[in-house]
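Enquirer: Give me coordinates for this.
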Amino acid sequence: MKSSYIEQKLAQIRSQYADQPEYLQVVEELTQFSQLHPSFETAFEQDNIYQRLMTPDRIISFKVEWVDDHNRVNINRGWRVQHSNLIGPYKGGIRFHPSVNESVLKFLALEQTFKNALTGLSIGGAKGGADFDPKGKSRAEVMRFCQAFMDELHRHIGPTTDIPAGDINVGSREIGFLFGRYRRLQNQFTGALTGKEIDFGGSHVRTEATGFGCIFFIEEVLATHDKTLDGQIIAISGAGNVALHAAQKASAEGARVVTLSNSQGFLYYKNGLSREMIDSLLNHAQSLSQFAEKIGGQWHEGKNPWRVACDIAIPCATQNELDLTDAKQLIGNRVGYVFEGANMPCTNQAIDAFRQAGVVFAPAKAVNSGGVATSTFEMGQNAIFSPKPFTEIERDLRKIMHEIHHHCSDGNNHDYLIGANSFALNRLVRAMLAQGV
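Expert: Have a look, this model is predicted:
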């Protein structure tokens, strides 16, 4: 998008939020790599659509007071950024990590808004979390923190208002604690959160959905080049839920997954991790470096996997993990495809380098949208109190990843970044114009 109006508003946002680099990163990416439909151009400026779309509806900030195992009172900060409910109730994860702050959550909530619009489903965008570090905390401490967090959050969520899910350090255990508190406070059993255990309203495939969805999307892209996953060498960063389930599904389809990583370094296994190896990591908590030694792989301390030659790179760890230097290494090793498994793991400079080098690049809002899509399936099952079997949900997930690929590529010559952003942008603009100011 380019115009004097957009340049003026972008400059205003940069000035107003100069201390929020993560938020500015996504604003600038969406601005640079989106195409507005010509029929909206006049109204876009007259109704100040750009600034309205980039600005969250509200930011809820609160303190979280909780008691640790030594009977000491601790205080953390909690937030919920409700960015947009133009096309459906707010939807997005909750993250517990020391790096969480308002800028990070605004960045994630804006990206979530576009991601959710891209799915074609009726869901808006939000994100929440706290600067709480669960590492080293007992189960009782994590439970008490979740309960204290929900004591504040419950006023602002609900099955037709805002439906949080899990994110970094918020898995099914934490969702269970959060939901249990919500149920008691509201005296209601409703689908106010997703990512629950199957026994109390959760959905099959939800745990696997983001990783499986990544692979389903990759298969769609490869098919446009008359290729399959069979024999493709894949480098994956991360060793969490998304990375491991992506590795699991890719291995099952014949790919050679040669890397996984964590904050200490990366595992390289030249012959490709087998399904049994990946299952072992999924089912048993263990050190990745010790696992590398156990299977006869190589452990590279303090390094990331982007120095490894591969056909396909899937960054699945965290935002901005893959920078320009990493991109140049991958390009030098003739990578053909880069798919974002985590939320915006590539810096804008890295994305520019891939595009200039002719590497096929697909953004997170397309590649990892299987998680939120399956959360929406869980919302539907909760609404009618009727669960669906694993095979049916997996089939629905594959179908929606096919639709998302179509949304990205239709009329954009397989420029997945511009295609994804533009489909979401124009859908949101239509809704905003139709609903008035």
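Enquirer: contacts, neighbours, all on C-alpha from now
Expert: Will do.
Enquirer: Buried ones in stretch 366-377, by neighbour count?
Expert: Ala366, Val367, Asn368, Ser369, Gly370, Gly371, Val372, Ala373, Thr374, Ser375, Thr376, Phe377 (16 or more other Cα atoms under 10 Å).
Enquirer: Now do the strands in the stretch 301-437 of the chain.
Expert: With DSSP state E, counting those that start in this stretch applied, the stretch 301-437 of the chain shows strands at 312-315, 337-339, 360-362, listed in chain order.
Enquirer: Check which helices and strands the second one sits against.
Expert: Strand 337-339 sits against strand 312-315, strand 360-362, with contacts defined as 3 or more Cα pairs under 8 Å, 6 or more residues apart in numbering; DSSP states H and E.
Enquirer: re the thing from before, out of the strands of the stretch 301-437 of the chain, which is closest to Arg139?
Expert: Of all the strands of the stretch 301-437 of the chain, strand 312-315 sits nearest to Arg139, with 29.9 Å by Cα to Cα.
Enquirer: Now do the strands in the stretch 1-150 of the chain.
Expert: 58-67, 73-84, 90-96, 125-130.
Enquirer: quick one: contacts for the spatially most central residue of the chain?
Expert: Per Cα atoms, centre = their mean, the C-alpha nearest to the average position across the chain is that of Asn343, at 4.2 Å. Asn343 is in contact with Leu108, Thr318, Gln319, Ala364, Lys365, Asn368, counting by Cα atoms under 8 Å, 6 or more residues apart in numbering.
Enquirer: Next one: the spatially closest residue to Tyr23 that is not a sequence neighbour relative to Pro164, how far apart?
Expert: Residue nearest to Tyr23 in three dimensions, not counting chain neighbours: Phe107, with 4.1 Å by Cα to Cα, 6 or more residues apart in numbering. The gap separating Phe107 from Pro164 is 16 Å, by Cα to Cα, to the nearest Å.
Enquirer: got it, and Leu397?
Expert: Applying Cα to Cα, the value for Leu397 to Pro164 is 20 Å.
Enquirer: Which of these two has more residues huddled nearby?
Expert: More crowded of Leu397 and Pro164, by other Cα atoms under 10 Å: Pro164, with 28 against 25.
Enquirer: Let's see this one next, to set against the first:
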Amino acid sequence: MNAIDEKLQPILSTVLHRNAGEPEFHQAAREVLESLGRVIARKPEYSDEALIERICEPERQIIFRVPWVDDNNQVQINRGFRVQFNSALGPYKGGIRFHPSVNLGIIKFLGFEQIFKNALTGLPIGGGKGGSDFDPKGKSDREIMRYCQSFMVELHRHIGEYVDVPAGDIGVGAREIGYMFGMYKRLNNRFEAGVLTGKGLVYGGSRARKEATGFGTAFFLRSMLGVKEIELEGRCCVVSGSGNVAIYAMEKLISFGAKVVACSDSNGYIVDDNGIDLDLVKQIKEVKRGRIKDYVALRRDGSHYVENGSIWDVPCELALPCATQNELHGSDAKKLIENGVIAVAEGANMPSTPEAVRLFQSAGVLFAPGKAANAGGVATSALEMQQNASRDSWSAAKTESRLEEIMINIHDSCHDTAEEYGVPGDYVLGANIAGFERVADAMRAMGVI
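Expert: The predicted structure is shown next:
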């Protein structure tokens, strides 16, 4: 990790002052600014016309009330957010997160990351993010439907195929997208398929979208290991989380011949020395919507459950944090390094703390940042938009092939940019600079807007 260039320090100071009480956004902005000193030294034109300051300031921040009625006929109130951060490359694109931890700072950090992640895909999409502090856990389908409909009553004013195209995120899957899309269609009296992605196949969704983020992380990891001529086959892996990203990262790793021995949810983690039974995990999490501890009772032989522990205590060669932001701390990184980890690929958004990233890089551990390694989801969302625009539907094989191609290109861009700027192997710096330069060039071409 790099110190912030003195020319960029006033920009960071402004970000901290203007966005008080938003530590996740501060962290995301600091990480990008730490990478840009080398850029403005080589290309001083990027520091003209307050370009970097403009990138750090959202184009629009929307906060709204979401009233809804629960199954006990009681009125509940939640808060909704949409941060439309940067549209230099295309319509705002980024997920909607439903989780009680959601606040403006978290949505801004996610939207800021999304700018550079989307730029890395090479596709014409800008950066944005949205969500609510609504907790779907324990709610009935009817409650979730009513909530999604109320959420869309306000959100529909701010989105559109050429304006802002949300998708899912934590707490928002195909069920929630369906409810929101139905309400959007009713409010606008038109079938605008491209306004939301992550839709069901029968009404405009893309094959391989559900798998895309996890698959993409595995593709990026394979490319990163390939530079060092390291094979994935036979490697011991630990994957945090057990949602879409984790499940499909595990699926692709297993298909590559790796052995996944542990995964988790918010209550604890399971270890299976024989290798995780992925079909059982899918049954528990996708069908029954249960807790990961149920795995041990159903699987029994060779597995055990640890409540409220750290999954990073489990020895592995490859670690994939695929749960949530700042889940992997410095102490976890030290434990992983002691246990011989050789590579870390982030499937979630900013899951490793700055201290953890520094420790990995200092120890020579290959490290793939989330804005590059988990870009497969948004890339495939953009492919869904492409199919919607052309009234087409691709096969799963075609979609996955395009995803693999995009992830290889993202890896190569990050790798080559790091080498160009004199820090070979630093994928954090490579991702930040490659994404920044694409957005910055578009902004400079459009003038001061």
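Enquirer: circling back to that earlier point, list the residues that contact the residue nearest to Tyr23 of structure 1.
Expert: Phe107 of structure 1 neighbours (Cα under 8 Å, 6+ apart): Glu22, Tyr23, Leu24, Gln25, Val26, Val27.
Enquirer: counterpart of it in structure 2?
Expert: Here Phe107 of structure 1 is matched to Phe109 in structure 2, going by TM-score structural alignment.
Enquirer: With Arg184 of structure 1 instead?
Expert: Matched across to structure 2, Arg184 of structure 1 falls on Arg186, judged by TM-score structural alignment.
Enquirer: where does the one helix or strand that match maps to sit relative to the chain's centre, distance-wise?
Expert: Assigned by DSSP states H and E, Arg186 of structure 2 falls within helix 174-188. On the basis of Cα atoms, centre = their mean, to the nearest Å, helix 174-188 of structure 2 sits 22 Å off its chain's mean C-alpha point.
Enquirer: Quick check: the gap between the aligned partner of Ala327 of structure 1 in structure 2 and Gly94 of structure 2.
Expert: Aligned counterpart of Ala327 of structure 1 in structure 2: Ala333 (TM-score structural alignment). The gap separating Ala333 of structure 2 from Gly94 of structure 2 is 29 Å, by Cα to Cα.
Enquirer: Between these two, point out the one with more neighbours.
Expert: Per other Cα under 10 Å, whichever of Ala333 of structure 2 and Gly94 has more neighbours is Gly94, with 34 against 25.
Enquirer: which residues does the more buried one contact?
Expert: Residues in contact with Gly94 of structure 2 (Cα under 8 Å, 6+ apart) are Gly111, Gln114, Gly127, Gly128, Lys129, Gly130, Val165, Pro166, Ala167, Val378.
Enquirer: Relative to Leu253 of structure 2, how far out is it?
Expert: For Gly94 of structure 2, the distance to Leu253 of structure 2 equals 26 Å [Cα to Cα].
Enquirer: Ok, Val102 of structure 2 next?
Expert: Distance of Val102 of structure 2 to Leu253 of structure 2, computed by Cα to Cα: 30 Å.
Enquirer: And for Leu110 of structure 2?
Expert: To Leu253 of structure 2, Leu110 of structure 2 is 26 Å away according to Cα to Cα.
Enquirer: all helices for the stretch 251-400 of structure 1, in order.
Expert: Counting by DSSP state H, counting those that start in this stretch, one finds helices in the stretch 251-400 of structure 1 at the ranges 275-283, 288-295, 324-332, 348-356, 364-367, 370-384, 390-409.
Enquirer: Not counting residues beside it along the chain, what's closest to Ser331 of structure 2?
Expert: Spatial nearest neighbour of Ser331 of structure 2, excluding adjacent residues (Cα to Cα, 6+ apart): Ala356 at 7.6 Å.
Enquirer: once aligned to structure 1, how far is stretch 23-33 of structure 2 on average?
Expert: Superposed on structure 1, stretch 23-33 of structure 2 shows a mean distance to its aligned partners of 0.6 Å (mean Cα distance after the TM-score superposition for structure 1).
Enquirer: Report the aligned residue range of structure 1 for that stretch.
Expert: Matched against structure 1 by TM-score structural alignment, stretch 23-33 of structure 2 falls on residues 21-31.
Enquirer: What residues of the matching stretch count as buried?
Expert: Glu22, Tyr23, Leu24, Gln25, Val26, Val27, Glu29, Leu30, Thr31.
Enquirer: residue contacts, the fourth one?
Expert: Right, Gln25 of structure 1. Contacts for Gln25 of structure 1 (Cα under 8 Å, 6+ apart) come out as Phe107, Asn348.
Enquirer: so is the residue lying closest to Asp279 of structure 1 once chain neighbours are set aside in a helix, a strand, or just coil?
Expert: Distance criterion Cα to Cα, 6+ apart; nearest residue to Asp279 of structure 1, sequence neighbours excluded, is Gln248 at 7.4 Å. Three-state assignment for Gln248 of structure 1 (DSSP: H, G, I helix; E, B strand; the rest coil): helix.
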